[in-house]
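Colleague: My questions are about this predicted structure, shown below with the sequence.
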Amino acid sequence: MSSHPVLQPTLLGSEGPSFDPAFAGIRRTELGYESWIDQVQGFLTGHQAVFDALHDDTRWHGHQRLMYDRMVDVPRLTASIPRDGPGHPVIREIADALGERYGATFDLVALALYRDGRDSVAWHRDRARRDRRGQALVATLSLGDSRRFLVRPHGGGESRAFSAGWGDLLVMGGACQLHWEHCIPKTQQAEPRISVMFRSSADFVRF
């Protein structure tokens, strides 16, 4: 893809990629209905190198969907590893570390590229296998500019906001995909952001 700006709020972003497999600083938010979100801010240092590798070495796909009576562009690009590119070695290492912590095999890795503040994802729940009754794990590593990650009760209600950028890690667990929705809203101004989503084929069908 074309060249892009260097995105880093501090010098930590330009170091070699590294993370703490002990998940120091992890903080859990209990949402209710047996649902929770774990957050580690700045989980991945050296995130700039990973952003660059994924941005430049991935075959990104645009999609369209029917809205009322016309087709419109989905406001983000998507891809998956390894189908659309080699990724970065630290991605596999993080998947293994997540598996050790949460007792699951994170064998599905999907990517989403939010090119600017106009790119977004609407309120939704990730579709877990029906036999899991909503019990599923979804881990999201955010690279690039920070965006608001919102969650709210399924069907509407007051939302809660989390930071998603600069190497932050969010893990949605319990019955989160049954009782809660999440979104990345549009914003007036934002630099590119890549979302790296880790899932288990025990919880979700393949993409």
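Modeller: On my side now, so go ahead.

Colleague: going forward, measure contacts between C-alpha atoms and count neighbours the same way
Modeller: OK.

Colleague: now the helices for the chain?
Modeller: When secondary structure is read from DSSP state H, the chain shows helices at 47-57, 89-102, 176-179.

Colleague: residues in contact with the shortest one?
Modeller: I take that to be helix 176-179. With CA atoms under 8 Å, 6 or more residues apart in numbering as the contact definition, helix 176-179 has outside contacts at 33-36, 125-128, 133-136, 153-154.

Colleague: Could you rerun that using 6 Å?
Modeller: Contacts with helix 176-179, where a contact means CA atoms under 6 Å, 6 or more residues apart in numbering, come from Ser35, Arg125, Asp126, Gly134, His154.

Colleague: same question, the longest one
Modeller: Surrounding helix 89-102, the residues in contact under the criterion CA under 6 Å, 6+ apart are Pro21, Thr105, Phe106.

Colleague: quick one: contacts for the residue nearest to the last one when sequence neighbours are not counted?
Modeller: Computed as CA to CA, 6 or more residues apart in numbering, the closest residue to Phe106 that is not its neighbour in sequence is Ser200, at 4.5 Å. Ser200 is in contact with Thr105, Phe106, Asp107, Leu108, counting by CA under 6 Å, 6+ apart.

Colleague: Phe162 too?
Modeller: Applying CA under 6 Å, 6+ apart, the residues contacting Phe162 are Arg148, Phe149.

Colleague: got another, please set it beside the one above:
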Amino acid sequence: MNSITRLPSTVPAQSDLFGSSDAEFSIDESFRSARRFDLDAHSWIDIVPGWISGASLLYEQLRNGVPWLEHDRRMFNQVFREPRMTAVYKHVADVPDARLLEAVRALSRHYGVEYDGMWMNLYRNGQDSTGWHRDHGSCRKLDCIVPVLTLGTIRRFLIKPIKGGRSMTFKPSSGDLVVMGGRAQQDWVHCVPKEPEIDGTRISVNFMSSAQGVRD
């Protein structure tokens, strides 16, 4: 069972979450601050600090304007409510803010992938989370490039080899971009773990390509 929940119209003071709320929205199309981490010989992750300026403007619009859904999932003959909220846009023309279209164009040009949809996760506080997983639903090719934009409160993002091994931890800030590439969706798993001490809200915007959803 799914239910639609709109969050309260009030949000924490943007100056408290992100610093100044006066910054104009802009995207660094040069990707000048990007740093690549090679996970192994076939997989990598890009971290692009401050890819978006004025991120609080987009955060506020998405937090209050998106019809966020809560989902129930059946596991072990029991029904559990997923500890986060989601929204899916199969067509970029339907996204609720035109600034996301600017992001789509910049990402498509830079990575050479046509991004034509997106899904979003909303973590209401540190009790919300995502377990270890791969993005199999939208990435069925051996090599995929999956950008994820962070908005709001800083949360830990972990990635580790699917066959076992030590995890790497990143802590993207609001406006930062995390991009998983190569075989990262085949050979690695990632998660956003619970952090009970955190009270703030985080939104992740995940950019999808229908071409990457088709097996090689």
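Modeller: Received it, and whenever you're ready, just let me know what you need. Since the model is a prediction, treat every value here as computed from it, not as a measurement.

Colleague: just to revisit the earlier point, now the residue nearest to Phe106 of the first structure: how far from Leu137 of the first structure?
Modeller: Plainly put, Ser200 of the first structure is 7 Å away from Leu137 of the first structure if you go by CA to CA, to the nearest Å.

Colleague: about what we covered before: tell me which of the helices of the first structure is the most buried.
Modeller: helix 176-179 (a mean of 22; mean count of other CA atoms under 10 Å).

Colleague: Could you report the separation of Asp52 of the first structure from Asp116 of the first structure?
Modeller: 16 Å.

Colleague: Quick check: the aligned residue for Trp36 of the first structure in the second structure?
Modeller: Taking TM-score structural alignment for the superposition, Trp36 of the first structure sits opposite Trp44 in the second structure.

Colleague: Tell me which residues touch its match, please.
Modeller: Taking CA under 6 Å, 6+ apart, one finds Phe37, Asp38, Gly181 in contact with Trp44 of the second structure.

Colleague: Which residue, neighbours along the chain excluded, lies closest to the alignment partner in the first structure of Arg63 of the second structure?
Modeller: Under the alignment by TM-score structural alignment, Arg63 of the second structure pairs with His55 in the first structure. For His55 of the first structure, the nearest residue in space outside its immediate sequence neighbours is Met1; the separation is 7.0 Å by CA to CA, 6+ apart.

Colleague: surely the one you found meets Asp56?
Modeller: Yes - with contact defined as CA atoms under 6 Å, Met1 of the first structure reaches Asp56; the gap is 5.2 Å.

Colleague: any idea how far Thr140 of the first structure is from the residue lying farthest from the centre of the first structure?
Modeller: Among residues of the first structure, the one most distant from the C-alpha centroid is Asp69; the distance is 30.5 Å, by CA atoms, centre = their mean. Here the criterion is CA to CA. By it, Asp69 of the first structure lies 33 Å from Thr140 of the first structure.

Colleague: Go through the contacts of helix 176-179 of the first structure and name the one nearest Gly62 of the first structure.
Modeller: When the contacts of helix 176-179 of the first structure are compared for distance to Gly62 of the first structure, the smallest value, 19.3 Å, is given by Asp126; criterion: CA to CA.

Colleague: How many neighbouring residues does that closest one have?
Modeller: Applying the criterion other CA atoms under 10 Å, we find 16 residues in the vicinity of Asp126 of the first structure.

Colleague: Under the alignment, what does it map to in the second structure?
Modeller: With TM-score structural alignment defining the correspondence, Asp126 of the first structure maps onto Asp135 in the second structure.
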